[in-house]
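[1] When you get a sec, could you give me coordinates for this:
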Amino acid sequence: MAPAMSRQAVRRWGNSLGIRLPVAIAREAHLQEDQAIELTVVEEGVLIRPVRRRLSLAERLASYEPMAAEPTEAMAWQPVGAEVTP
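    From the prediction side, this is the model:
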């Protein structure tokens, strides 16, 4: 499938400039209404990217699945040196 393409005019929007994204372009770029985006100036123009939401520590821990061969203890060996209690 060929990428969607459209020509649009840059319009004044208050003290800024704005463009309209046709629905076909927005769908193909996985953009949705009120979604946070990041704008970057590149050599050929402006790159528009969705901002990826950062997971909280609780969300990251909840999604963690240890590998089958992964040890379950932090220290799977005997204490050495100053760790040894008399």
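
[2] switch to C-alpha atoms for all contacts and neighbour counts from now on
    OK.

[3] Tell me if I'm right that residue 46 and residue 39 touch.
    Yes - using C-alpha atoms under 8 Å, residue 46 is in contact with residue 39, at 6.6 Å.

[4] run this one through as well so I can compare:
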Amino acid sequence: MTTRVQKWGNSLAIRIPKDIADQLAIHQGSELEFIVGSHGITLKPKKQKPTLDDLLAKVTPENRHAEIDFGKEGNELI
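    Below is the predicted model of the structure:
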């Protein structure tokens, strides 16, 4: 598949065809990584950092580790 470079203000732009955007879950406002290499340009969706809720949703009774007792650290009474 090919596309053309177009002028957009003082910059240049390319269009991402809808079927490719849908396949990669790219929409208006998506952040992309722009990688320049010896073989050309690579664009890929920027990986989003997971939220605490995303990480906690993956915790299950099967993958949860047991509590660890480190003993007393200071002058604790209990």
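
[5] Around residue 20 of the second structure, count how many other residues there are.
    Using other C-alpha atoms under 10 Å, residue 20 of the second structure has 10 other residues around it.

[6] Mind checking what secondary structure it has?
    Using DSSP: H, G, I helix; E, B strand; the rest coil, the structure places residue 20 of the second structure in helix.

[7] Also residue 47 of the first structure?
    Classified using three-state DSSP, residue 47 of the first structure is strand.

[8] Show me what it lines up with in the second structure.
    When the second structure is aligned by TM-score structural alignment, residue 47 of the first structure is paired with residue 42.

[9] Quick check: the nearest residue to that match once chain neighbours are set aside vs residue 44 of the second structure, distance?
    Leaving aside its sequence neighbours, residue 42 of the second structure sits nearest to residue 35 (C-alpha to C-alpha, 6 or more residues apart in numbering; 5.0 Å). According to C-alpha to C-alpha, to the nearest Å, residue 35 of the second structure stands 8 Å off from residue 44 of the second structure.

[10] one step back: hmm, the residue nearest to residue 42 of the second structure is touching residue 46, no?
    No - if you go by C-alpha under 8 Å, residue 35 of the second structure and residue 46 don't touch, sitting 11.1 Å apart.

[11] Now do the helices in the first structure.
    With helices called from DSSP state H, the first structure shows them at 23-28, 57-62.
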